[in-house]
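**Q** Everything below, folded, please.
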Amino acid sequence: MSSPIRRAPRRLAALAAGLVVGALALTGCSSSDDDQPASTATGAASDAFPVTIDGALGSATIDKQPERVVTWGWSAQDAVLALGVVPVAMPKYTYGGDANGVLPWDADQITKLGAQTPTLLTGQDTNEIPFQQIVAAKPDVILAPYSGITQDDYDKLSKIAPTVAYPEKPWATTWQDQTTIIGKALGKSAEAEKLVEQTNAHVADLAAKYPVLKGKSFVYGSNNDPGQLNVYRASDPRVQLLNQLGLVNSPSVTDLDPNPDDGSYFFQVSYENVSKIETDLLVAYFDDQAAADTFASDPLIAAMPSVKSGAFAPIVGQSFVMASSAPTVLSMPWMLDQYVPQLAAAAEKVK
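**A** This is a model prediction of the structure:
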């Protein structure tokens, strides 16, 4: 599986510092008239500017309500679009996106806003930041609260425009915090808080509709490497989303974790050791049904009590994988109404 969900180790981009500086100089002397559309915003700003947003890699001070917004990472564009703003540039998704590289819930929202598809930034699959493309977009702000950017990346991006990174750890910002951080950056804090409330209410309604989920233990996994089950830690947003539905983390996630402080969002358990996993439900994602069937048919996986009893709830399809791996105010309504009934059906089979 070669999806970006693997978040493979980052290959250093072959960019000399002089290239970035030179491009910045070009931005500084360029005309305001260009082929890039300005971000489309609806509603008045609810916050006063300037605003300063602190993050793990530094602080970003935004002097006035940004009009040209660039996003980086997995899901920042979702919150931006949900707040009625169309970025001038956002990542291209070869995994989970349509023929143009746009995720389906983003495409729906862009259509709803009557806008054109923004410039799509390459490099998302390999975590290689396209500095030249970002410079060309002439951003007022760069939003990357759910990303894996490094300090070096942040320093370079901050020379282009104020850059908002993650508040604590890479790839660990909750969807709620992503939304409120982005709302503050765009001068739309009240709107962002309302979106969080509405989305929380939608998840709560689903939890109430399927009470069988409440209190069931689960492990969230993936099979990206042969013979290995990736087990996601409690800090991962995809795990936290299932917690919101009433599921509880299996103690095995903690008990089997060989190095909980390694800074990653998952650890690996070999197929030979999956018998040590004690859980009511097993949740895992797959590119397609064939991959899910292959996984479940492996003798060591098939012998797991959760799989043997049918308490296995695969998330199947690239768009569904993206929606659940980086949950947002746009992706959750898109996927949960379809997936939660399947999850509940698996919970009914817990013995």
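**Q** Only C-alpha atoms from now on, for both contacts and neighbour counts.
**A** OK.
**Q** Next secondary structure after the longest helix along the chain?
**A** In the chain, with assignment by DSSP state H, the single longest helix is helix 189-209. Helices and strands here follow DSSP states H and E; after helix 189-209, the next one along the chain is strand 217-225.
**Q** List the neighbours of that next one that are in contact with it.
**A** 1, 6, 229-232, 239, 247-250, 253, 279-286, 295 (Cα atoms under 8 Å, 6 or more residues apart in numbering).
**Q** Tell me which entries of those residues lie within strands.
**A** Mapping the contacts of strand 217-225 onto strands (DSSP state E) picks out 229-232, 248-249, 281-286.
**Q** Could you tell me how many residues sit around Gly43?
**A** 10 (other Cα atoms under 10 Å).
**Q** element containing it, please.
**A** Assessed by DSSP H and E, Gly43 sits outside every helix and strand.
**Q** Spell out the residue ranges of the helices in this protein.
**A** For the chain, helices defined by DSSP H occupy the ranges 17-28, 76-82, 104-112, 131-136, 151-160, 175-185, 189-209, 237-244, 251-255, 289-297, 299-302, 305-308, 318-325, 331-347.
**Q** The stretch 1-150 of the chain: strands as residue ranges?
**A** Secondary structure of the stretch 1-150 of the chain (DSSP state E, counting those that start in this stretch): strands at 51-55, 58-62, 69-71, 89-91, 119-121, 141-143.
**Q** re the thing from before, kindly indicate the member of the ones in strands among the contacts of strand 217-225 with the most neighbours.
**A** If you count neighbours using other Cα under 10 Å, the busiest of these is Leu281, which has 29 neighbours.
**Q** Surely it touches Ala346?
**A** Yes - between Leu281 and Ala346 there is a contact under Cα atoms under 8 Å: 7.4 Å.
**Q** Give the residues shared as contacts by those two.
**A** Counting by Cα under 8 Å, 6+ apart, the shared contacts of Leu281 and Ala346 are 311-313.
**Q** One more sequence to fold, the one below, so I can look at both together:
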Amino acid sequence: MNISRRAGIFAASTAILALSLTACGSASNSADSSADASGTSAGDFTPVTIKNIYGETKIDKAPQRIATISWVNADTLLALDTVPVGMDTDAYGQNENNSTEWKDEALAKLDASIGSEKAPVQFATGDDPDYTAIAKTKPDVIFAPYSGLKKEQYDKLQEIAPVVGPIEPNYLTSWQDATEAAGQMLGKEEEADALIEKVEGDLAKVGEENPVLKDTTFIAADLSAPDTAYVYSQGDTRPRFLEALGMKQADYVQKNAAKDTFFFTVSPEKVNEWDSDIVFASAVAGNTTKDIVKSQALYGQIPAVKNDALALPGTDEATLAISAASPLSLEWSLDKVVPKIVKAAENAAAAK
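**A** Presented below is the predicted three-dimensional model:
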């Protein structure tokens, strides 16, 4: 069974550049023993074949022990009430558990909080998967549809267990496609489809409840660095998220977007050309609009900045929730991030 691309997907960013154009990992492990996955019983499971960029993976029976590579994939399993036997440590926007608020909430609901007997092992994150730690969890399957696995890494993981590899390269697999893959792997296809429908519906509902968002134009950007600004184009999750709320990407992006990449750079001298109602921008955690303009005065020439219509996620965790989207993180963002976007849209409307 192949996984088709859905219309209106949230194509995910390359994990490092997409989050804040920087991110490193640190090692962390929980207990040596972890909970088994809560998938379909073997007798009810229909064998499936899931294609990826390196080949295909045939799953003949419902896996009971699943290890995940990359932060988003653990979220996806948890959203389907399945606890991975091991998962990568969150190394950007992480809390004291080297996790996230939405992941911790899901683990708690499944009686598998980090530090507990049933908690997943947390693998070190870095340039390579933590092969030794992954092997120690004795997985039936390694789940990595949203990842940047290279062919040699994929092959090495295959020596440990069958790998559901990246459906698109370089972290470009959408959260919908990753969820579909999880549903097929677990024998929970109906649950996965229902989950996708719910999250997409919740995003649309928030847009309807905030009519100021409809057709408000936006540019999704990164203003963390004073010497270079970054604009995210159609391949990134941020524009897809804003469009799901009923907003429209500014024509400027389409006119200037580079081919085969999810972002392009803009010199500070050119940001005055950002003709959009609002700008949704990643920045140094905790920075305000004043801080951004103080670090680079030319950013004050952005029309949205002049109109107090710059929406900032505010924290690295909030940036992560949108830039590495999962069913769990998107639901979390509705309360934590959307109000800031609505306020920026209101300010933009008032300035017209």
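**Q** before we move on, back to that, show me which pair in the ones in strands among the contacts of strand 217-225 of structure 1 is furthest apart.
**A** Val248 and Phe286 (22.0 Å; Cα to Cα).
**Q** Measure how buried Leu330 of structure 2 is and give me the count.
**A** Neighbours of Leu330 of structure 2 under the rule other Cα under 10 Å: 25.
**Q** what's the counterpart of it in structure 1?
**A** Under the alignment (TM-score structural alignment), Leu330 of structure 2 pairs with Met332 of structure 1.
**Q** can you tell me which residues contact its match?
**A** With contact taken as Cα under 8 Å, 6+ apart, Met332 of structure 1 is in contact with 199, 323-324.
**Q** which of those residues map to contacts in structure 2?
**A** When you map the contacts of Met332 of structure 1 onto structure 2 and apply both residues aligned by TM-score structural alignment, their matches' Cα atoms under 8 Å, the shared contacts are 199, 323-324.
**Q** Can you tell me which of those is nearest Leu113 of structure 1?
**A** Distance to Leu113 of structure 1 across the kept ones among the contacts of Met332 of structure 1 (Cα to Cα) is lowest for Thr199, with 19.5 Å.
**Q** so what's that closest one closest to, chain neighbours aside?
**A** Val329 (6.0 Å; Cα to Cα, 6 or more residues apart in numbering).
**Q** Thought Leu81 was touching that neighbour, still the case?
**A** No - contact criterion Cα under 8 Å: Val329 of structure 1 and Leu81 do not qualify, at 9.9 Å.
**Q** Please say which position in structure 1 Phe280 of structure 2 maps to.
**A** By TM-score structural alignment, Phe280 of structure 2 lines up with Val283 in structure 1.
**Q** so who does Ser41 of structure 2 touch?
**A** Applying Cα under 8 Å, 6+ apart to Ser41 of structure 2 gives the contacts Ala62.
**Q** Oops, could you answer that again for Ile5 of structure 1 instead?
**A** Ile5 of structure 1 is in contact with 322, 325, counting by Cα under 8 Å, 6+ apart.
**Q** What's the match for it in structure 2?
**A** Under the alignment (TM-score structural alignment), Ile5 of structure 1 pairs with Leu19 in structure 2.
**Q** Over to Phe49 of structure 1?
**A** Phe49 of structure 1 maps onto Thr46 in structure 2, by TM-score structural alignment.
**Q** That match - how many residues pack around it?
**A** 15.
**Q** just Ala182 of structure 2 next, same as before
**A** Counted with other Cα under 10 Å, Ala182 of structure 2 comes out at 26.
**Q** Hmm, it is touching Leu77, no?
**A** Yes - using Cα under 8 Å, Ala182 of structure 2 makes contact with Leu77 at a distance of 6.6 Å.
**Q** quick one: Ala67 of structure 2 from Lys58 of structure 2, how far?
**A** Remark: distance between Ala67 of structure 2 and Lys58 of structure 2 (Cα to Cα, to the nearest Å) = 16 Å.
**Q** which of the two has more neighbours?
**A** Per other Cα under 10 Å, whichever of Ala67 of structure 2 and Lys58 has more neighbours is Ala67, with 29 against 15.
**Q** wait, what's in contact with the equivalent of Met304 of structure 1 over in structure 2?
**A** Correspondence of Met304 of structure 1 to structure 2, assessed by TM-score structural alignment: Ile302. Listed by Cα under 8 Å, 6+ apart, the contact partners of Ile302 of structure 2 are 271-274.
**Q** separation between the spatially most central residue of structure 1 and Ile129 of structure 1?
**A** In structure 1, the residue lying closest to the centroid (Cα atoms, centre = their mean) is Ala326, at 2.7 Å. Distance, Ala326 of structure 1 to Ile129 of structure 1, by Cα to Cα: 19 Å.
**Q** Right, I'll leave it there.
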